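J.: Take this sequence and fold it.
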Amino acid sequence: MTVSSDQPIIDLRSDTVTTPTPEMRRAMAEALVGDDVYAEDPTVNELQAEAAQLLGFEAGLFMPSGTMTNQVAIAVHTQRGEEVICAEGSHIYEWELGMMATFSGVVPRFVPAPGGVPDPEQLRRAVRRSIHQSPSGLISLENTHNKAGGTVLPLEVIRGAREVASSEGLPLHLDGARVMNAAAALNVPVREITQHFDSVSLCLSKGLGAPVGSVLLGSRAFIGRAHRYRKMMGGGMRQAGILAAAGLIALREGPAKLQDDHRRARVLAEALLNAGHDVDLNTVQTNMIYATIPDAQTHVDRWAAQGLRSSALEPDRVRFVFHHQITDELLERAVAIVGGQAS
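T.: Next comes the predicted model:
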């Protein structure tokens, strides 16, 4: 069966697939701009200041991607030859193409993270001080944890990690690509999460719905050093206010939509389970679903022919990610497709 040409595609491959809203397009067309490499783009400056205020930091720096904000943070925090302590399955290792080694000359040291949640005591035990080993330079957490299924770090774990970092004299970075999803799931202001970190990477182009961009947050001194590394990585975007204008709308309006994304993900997860697919509902905490399905690509291809796009990230693992452009009507069709009831 193939999808009818008059039916919209249900694209659940990622929350990065959204297109700019009409409000974003108008803001982009009307944005005041300047040369951001000279820190003279007023719209970029507004976005950076607003993101910093919202997450509780002194300053922010707009960049093209979350990979760049994470890797710039690593470069600022560490010295060559050091280790970055991170949870197993962390995005900074799994999907950032070895950049911490290539650019910063550091390597990861993984700690176990069942369900994406490391034990603070395991973080402490991973710290290295011996002359015979690479010294620890940074602790990095991920919230929500992508590869674990979009799971949320409990606040007590974050507080425990902060205590470890402080007592060991190490900076603590958050890959907060979807930290707004975590805040929505915990029903707390995002500052309740971010206040414990020395730096945070916030993605605007995932759940928040902007077409491009991430913001790195930290102290003024930290962001001052980050400017150099952004330029080294080719992140000087000149009149970037055109993009920042959409980012401002995403930052202001996107968080209110996340609870609906989470609700819809839960509905589809239950439908997959009812259809006989292996889904751990305990991991469906935000806008993601990971289903264990043998011969995953065959199922993905069959569903795609019916108008539902998903991702076979492993031979037996399929990911679905909800975003604000998936309505309840599209959800209903998705449920029918995975249940084998689509017409």
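J.: Please count neighbours and contacts with C-alpha atoms only from this point.
T.: Will do.
J.: what secondary structure does residue 312 sit in?
T.: Put simply, residue 312 is strand when judged by DSSP: H, G, I helix; E, B strand; the rest coil.
J.: Just list the residues touching it, thanks.
T.: Listed by C-alpha atoms under 8 Å, 6 or more residues apart in numbering, the contact partners of residue 312 are 296-297, 300, 318-319.
J.: Next: residue 78.
T.: 104, 106, 137-138.
J.: now swap in residue 325 and tell me
T.: Each residue near residue 325 by C-alpha under 8 Å, 6+ apart is listed here: residue 18.
J.: swap in residue 163?
T.: Under the criterion of C-alpha under 8 Å, 6+ apart, residue 163 has no neighbours.
J.: which SSE is it in?
T.: Per DSSP states H and E: residue 163 is located in helix 155-168.
J.: The helix or strand just after that helix to helix 155-168, inter-axis angle?
T.: Counting by DSSP H and E, the next helix or strand C-terminal to helix 155-168 is strand 172-176. Angle, strand 172-176 to helix 155-168, by axes from the mean of the first three to the mean of the last three C-alpha atoms, to 10 degrees: 150 degrees.
J.: please give me the structure for this one as well, since I'd like to look at both together:
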Amino acid sequence: MTAIDLRSDTVTKPTDEMRSAMATAEVGDDVFGEDPSINELQERSAALLGKEAGLLTSSGTMSNLIATLAWSNHGDEIIMGTEAHMFWNESAGQAALGGVQTRLVPNDSQGRINPDDVAAAIRPSGNLHFPRTSMICLENTHNRCSGGVLTPEDTKSVGDVAHAAGVPVHLDGARIFNASVALEVPPAELARDVDDLSFCLSKSLSCPVGSVLVGSQDFIDNAKRWRKMLGGGMRQAGVLAAAGLVALDTMIDRLAEDHQHAKRLAAGLANIDGLTVDPESIQTNIVFFEVDEDLGTAADLIAALNRNGVLVSYPGKQSIRMVTHRHISPEDIEEALSRTSAAVRELRSAA
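T.: Coordinates of the predicted model:
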């Protein structure tokens, strides 16, 4: 039985065109700014997102941490949503390495945060009892909110509040191109009201590794120092950038296929007794669903799914996540649904 891997779009492998580009990439020492492939990727990424400059990093986690370090000092406070990837899945790097504390405001089901909540959370300046609010963090698409997207208006509403208080906005845009395709909005428009953002090459874009951080030239100049301090100053890494350049040319428009597959997946899951999901809520390539307690826990269903050749992940006791990507076909979706039905029947018969 061939496994159907829905754990994440990080399991994607580079295309043949990427592998060829990597094999023939022109390279140089990037710490000296001399790798032409990296320079081209950074310049194209910044232009695509309407920013002045870019910086290749090893991962989205590194990009997000660098942004925190660039904007913050020890003892500062950053604000983000209760379901933010930076809070849940990045090993508390902001606290451990940045010396900053995190203040959480509620995310809604789509991943939005209320501008009024942000305004209330920003610390008033001049009070020595309070930490300084150094950064507001947004996420688009929102991982833990079923891949929900932020519209340009959603982002502007928070950006206006932050900037009125003199606080920069960082966007964790790991899947920003999924949002762009889903909304049919240019990525630069989604980035217009943030001061910097990161996006991942290694998720839906199918590259083997990498993230790009973009912002103003001054911000990126500062970010380079922090990248070096974190051990992220790569040398002849143009072989990685070459895959990223191919991705920008060939991988963005096809994301619509992943979104279609995710919507079909959600519709099928909704028809399986014991599973709960709202298909209308699915906007991109991430599907969260709940497991009824009479079937057991998410871990119980995951074990049954593994036995039936479906690989998934889960963020909580009763929640399971499935992610569509380049390697998942329409036939895989139908087979995954059939196998999931079998796994649920298995649990029900054992109850």
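J.: Can you pull the TM-score for these?
T.: The TM-score (TM-score structural alignment, normalised by the length of structure 1) is 0.95; 336 aligned residues with a C-alpha RMSD of 1.4 Å.
J.: circling back: average distance between the helix holding residue 163 of structure 1 and structure 2?
T.: When structure 2 is superposed, helix 155-168 of structure 1 averages 1.2 Å from its matched positions, counting by mean C-alpha distance after the TM-score superposition for structure 1.
J.: what range in structure 2 does that helix sit on?
T.: Taking TM-score structural alignment as the measure, structure 2 aligns residues 152-165 with helix 155-168 of structure 1.
J.: Distance from the chain centre to the matching stretch, please.
T.: Distance, stretch centre to chain centre, for stretch 152-165 of structure 2: 20 Å (C-alpha atoms, centre = their mean, to the nearest Å).
J.: what do you get for stretch 145-152 of structure 1?
T.: Distance of stretch 145-152 of structure 1 from its chain centroid, counting by C-alpha atoms, centre = their mean, is 10 Å.
J.: Need the residues that contact that stretch.
T.: Contacts with stretch 145-152 of structure 1, where a contact means C-alpha under 8 Å, 6+ apart, come from 89-91, 115-117, 143-144, 153, 182, 185, 283-290.
J.: need the strands for the stretch 151-300 of structure 2, in chain order.
T.: For the stretch 151-300 of structure 2, the strands defined by DSSP state E, counting those that start in this stretch occupy 169-172, 196-200, 211-215, 275-276, 286-291.
J.: can you list these in TSV and add distance to residue 67 of structure 2 and mean neighbour count?
T.: As requested, these are exported to TSV (distance: least, C-alpha to C-alpha, whole Å; neighbours: other C-alpha atoms under 10 Å):
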stretch	distance to residue 67 of structure 2	mean neighbour count
strand 169-172	7	26
strand 196-200	8	28
strand 211-215	8	28
strand 275-276	37	18
strand 286-291	25	24
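J.: could the ones you listed be laid out in a markdown table, adding distance to residue 119 of structure 2?
T.: Below are those laid out as a markdown table (distance: least, C-alpha to C-alpha, whole Å):
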| stretch | distance to residue 119 of structure 2 |
| --- | --- |
| strand 169-172 | 13 |
| strand 196-200 | 20 |
| strand 211-215 | 23 |
| strand 275-276 | 34 |
| strand 286-291 | 30 |
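J.: out of those, nearest to residue 43 of structure 2?
T.: Among those, the nearest to residue 43 of structure 2 by C-alpha to C-alpha is strand 211-215 (9.2 Å).
J.: For the closest one, give the aligned segment of structure 1 as residue numbers.
T.: Against structure 1, strand 211-215 of structure 2 falls on residues 214-218 (TM-score structural alignment).
J.: Mean per-residue distance, that stretch versus structure 2.
T.: Comparison of stretch 214-218 of structure 1 with structure 2 after fitting gives an average deviation of 0.3 Å (mean C-alpha distance after the TM-score superposition for structure 1).
J.: what's next to stretch 260-273 of structure 1, contact-wise?
T.: Against stretch 260-273 of structure 1 from outside (C-alpha under 8 Å, 6+ apart): 185, 278-279, 281, 284-289, 291, 321-324, 326, 328, 331, 334-335, 338-339.
J.: can you rerun that using 6 Å?
T.: 279, 286-287, 322-323, 335 (C-alpha atoms under 6 Å, 6 or more residues apart in numbering).
J.: for these, which one is nearest residue 206 of structure 1?
T.: residue 323 (8.0 Å).
J.: Check the alignment and tell me where the closest one lands in structure 2.
T.: With TM-score structural alignment defining the correspondence, residue 323 of structure 1 maps onto residue 325 in structure 2.
J.: Regarding its match, what is its secondary structure?
T.: Three-state assignment for residue 325 of structure 2 (three-state DSSP): coil.
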